[in-house]
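In: make a model of this:
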Amino acid sequence: MRFFKAAAWVAFGVSTCVAAQTAEQSTEQLKEQLKQQASQQGNNPLDLPADVKEKMRQAMEGKGEYNIPTGNDGLSHLSDEEREFYQSRMEDVQKNMNKLREKGLLKPFEKETVDSKTKKYEDVAQQIGDHSVSQLEKALQEHVGVSEQDASTFAGSSAPESRQNEPVEYAMFLSFSMTKESIRKAILTAKENGAEVYFNGLHPSHRRIDQTMNLMREIGKGIEDPPIVRFNPTAFEKFAVNKAPTILYREDERHLIASGITSLSWLKSEFDHHEQSENYGELGPTTEVVEKNLIEELKERMANVDWKEERKKTLDSFWERQTYTRLPRAEKTESWVIDPTIEAVKDVRTPRGELVVKAGTVMNPLVNQSVGLTLVVFNAGDIKQLEWVSNKLKTLDVSGTLMLMTSEINEEKGWKHIEALYEHFAMPVYKLPETMVNRFQISALPAVVSTDLEKAVLKVKQFSIDEEKS
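Out: Okay, the predicted model is just below:
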């Protein structure tokens, strides 16, 4: 059921939240600007202004203020001599235009050419709008505390297709100032008429989006195949809606709107009787739209965030949120060799489709390598291991690049611990990834992993600190 499954019924899509402003208003404005730009960019070196090009195009079709008469009606007021002269000149003009058309010099002014260029820019504008929606999804997750799934739903990436950007829009504006029963009845009416349902923002008593979502699930419980229900503060602002319920029927730029009733079918039937948009006003009982505009509310919240403090909290809690591969101290010294040869189980290609590695290819990443690598792995929280590494580095035969890796960091000291390690070893100390532990079969610490480029193998050795001392 679209209305409730996995938070997806409220396709509440803030594809109409902050993104609504981008994907509807900004994108439409951009389209209009690009249309004008496209109409001004021809292949003709003269690069005539758009209005002149349009007049020329109309004249070629026998239209507009500079159209070329096809008969003698326009010459009836002239003398025979004048008529003959102008008729001759017009025939010459027509011949010259035909020659220009044959050479393709008039093609930049033709309607099809202008439309094709405009379409290209419209596609770009739509991509910008879509990109804005995806950015909204990320912003909702990071700054408004919305889960990844809900953010995806609100941003419209997992929501059903909305009609608000289509030529025909059929919708009902509701508010939580209405009773739950009246909201439910309105939603059922919208379902029966194939209309969408818009809300301006969160319930006035809610601070989190999931609270409003839960309320809507409660109201809509049991409704099968519900209509699309969205936050759409942009539509509330565009049509100046401040009463609920309000119904809307729009075709392109012409629309009808009425408040206090839910008879969507009546409003649609009235549309053909009006040549211009019309607001019928309040035709029945209404309530005030009490929700804050969701876009403005999000802006206020973002403006009130102390970003320096948030950054500090994030940095301070970074190490507390890390996971570690905790390994015991080695009880005995032992070593082994690992052959890093691998076989490609499928073709590996570049984003362009170029084949890099064919399936079945056997390869060893150490073959033909000229610079080796030595990894010293230890637990930086163990004082004895720290002492052992400090002494070992004085005599260690380093093959190529040297890297230090720790299995653990003191969570309370965090960055100070990292800073202290850097000052002690005069080089960075990295966190040991679990994948490396598994790949090198490390079971205890400290350990040294080094490359043997001559044999194209990895050498791993775990050290018992007590055995080293004895």
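In: contacts and neighbour counts: CA atoms only from here.
Out: Fine.
In: all strands of the stretch 151-300 of the chain, in order?
Out: With DSSP state E, counting those that start in this stretch as the criterion, the stretch 151-300 of the chain has strands at 168-173, 196-199, 229-231, 243-244, 246-251, 254-259, 278-282, 287-288.
In: so what does the fifth one touch, helix or strand wise?
Out: Going back to what we said before, that points to strand 246-251. Counting by 3 or more CA pairs under 8 Å, 6 or more residues apart in numbering; DSSP states H and E, the packing neighbours recorded for strand 246-251 are strand 168-173, strand 254-259, helix 264-270.
In: could you also give me the structure for this second sequence? I'd like to compare it with the first:
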Amino acid sequence: MTRAARLALLVAACSAVPASAKDYGQQGATFPVIEVDLLRVIEARLRAAQASGRIAAMQQDMQRKADLRVRRPLPVAGITVARQRRAWTFDPSITVQQDITDGRGRLIIAKGTRVNPLNTVPMRTSLVFIDGDDPAQVRWAVGSTTALNAKVILVNGAPLALMDSTQRRLYFDQGGKLTGKFGITHVPAVVEPAGKVLKVTELPVPSSRGAGA
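Out: Here you go, the predicted model:
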């Protein structure tokens, strides 16, 4: 049999064998595809936390911290005791950012107009800022003002306890918004009306201690 005949016979034999895929077996670890319901996982964990008492403990801790912040708010940062008298004026005027109209669309104040609130709402009481942890400042503020002519505002201290002991309504400068607005960095400080502007005065009080001491 010639070489060409043998090659043709081999090709025919291979064509007669049915093709099949070979199974090479498992080559590594396999895992089933499972879609986890996240809400169910969270719910299960919450139930477990509730059963163990952890949620109740967290709620009590949050309530305790909230009560503490009400009784003693965070002190205004950067405020120290006044060692010398310093005074300046503050202009409360603002520039209107957009037209102000009435209910019928009629223009009341045009955009860009500078408006001084004291022209329409005069300030009738002074604002007195003090450190509520300084007994000398507290005595001075309560003794030199009345509830009718001044509002006493703390930058530090426990307002509820002081209201009980002084029998005066007190306020707290939360986040230092007022002292920051007026530029106050030392207490005691007084803000009082002076015509169309406000007069701001930082003044020392005898025997007052340094803030934070």
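In: can you say which of the helices and strands packed on strand 246-251 of structure 1 is nearest to residue 374 of structure 1?
Out: For residue 374 of structure 1, the closest of these is strand 168-173, at 65.4 Å, according to CA to CA.
In: how far does the helix or strand harbouring residue 116 of structure 1 sit from its chain's centre?
Out: Assigned by DSSP states H and E, residue 116 of structure 1 falls within helix 111-143. Relative to its chain's centre, helix 111-143 of structure 1 lies at 10 Å (CA atoms, centre = their mean, to the nearest Å).
In: what range in structure 2 does it sit on?
Out: Mapped onto structure 2 using TM-score structural alignment, helix 111-143 of structure 1 spans no residues at all.
In: kindly list the longest helix within structure 2.
Out: Ranked by residue count and defined by DSSP state H, the top helix of structure 2 is helix 54-71.
In: residues making contact with it?
Out: Helix 54-71 of structure 2 is contacted from outside by 49, 50, 158, 159, 160, 161, using CA atoms under 8 Å, 6 or more residues apart in numbering.
In: tell me which residues in that helix are buried?
Out: Buried positions in helix 54-71 of structure 2, judged by neighbour count with 16 or more other CA atoms under 10 Å: none.
In: now swap in stretch 444-463 of structure 1 and tell me
Out: In stretch 444-463 of structure 1, counting by 16+ other CA under 10 Å, buried: 444-453, 456-463.
In: stretch 385-392 of structure 1 now?
Out: With burial defined by 16+ other CA under 10 Å, the residues of stretch 385-392 of structure 1 counted as buried are 385, 386, 388, 389.
In: repeat for stretch 72-88 of structure 2
Out: Buried positions in stretch 72-88 of structure 2, judged by neighbour count with 16+ other CA under 10 Å: 72, 73, 74, 75, 76, 79, 80, 81, 82, 83.
In: could I get those as a markdown table with distance to residue 127 of structure 2?
Out: A markdown table is the format used below for those (distance: CA to CA, whole Å):
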| residue | distance to residue 127 of structure 2 |
| --- | --- |
| 72 | 20 |
| 73 | 19 |
| 74 | 20 |
| 75 | 18 |
| 76 | 16 |
| 79 | 16 |
| 80 | 18 |
| 81 | 17 |
| 82 | 16 |
| 83 | 19 |
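In: now intersect these with the helices, please.
Out: Judged by DSSP H, the subset of the buried residues of stretch 72-88 of structure 2 located in helices is empty.
In: which ones among the buried residues of stretch 385-392 of structure 1 are found in helices?
Out: Members of those lying in helices (criterion: DSSP H): 385, 386, 388, 389.
In: let's have these in JSON lines, adding distance to residue 246 of structure 1.
Out: Putting those into JSON lines (distance: CA to CA, whole Å) gives the following:
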{"residue": "385", "distance to residue 246 of structure 1": "72"}
{"residue": "386", "distance to residue 246 of structure 1": "71"}
{"residue": "388", "distance to residue 246 of structure 1": "76"}
{"residue": "389", "distance to residue 246 of structure 1": "74"}
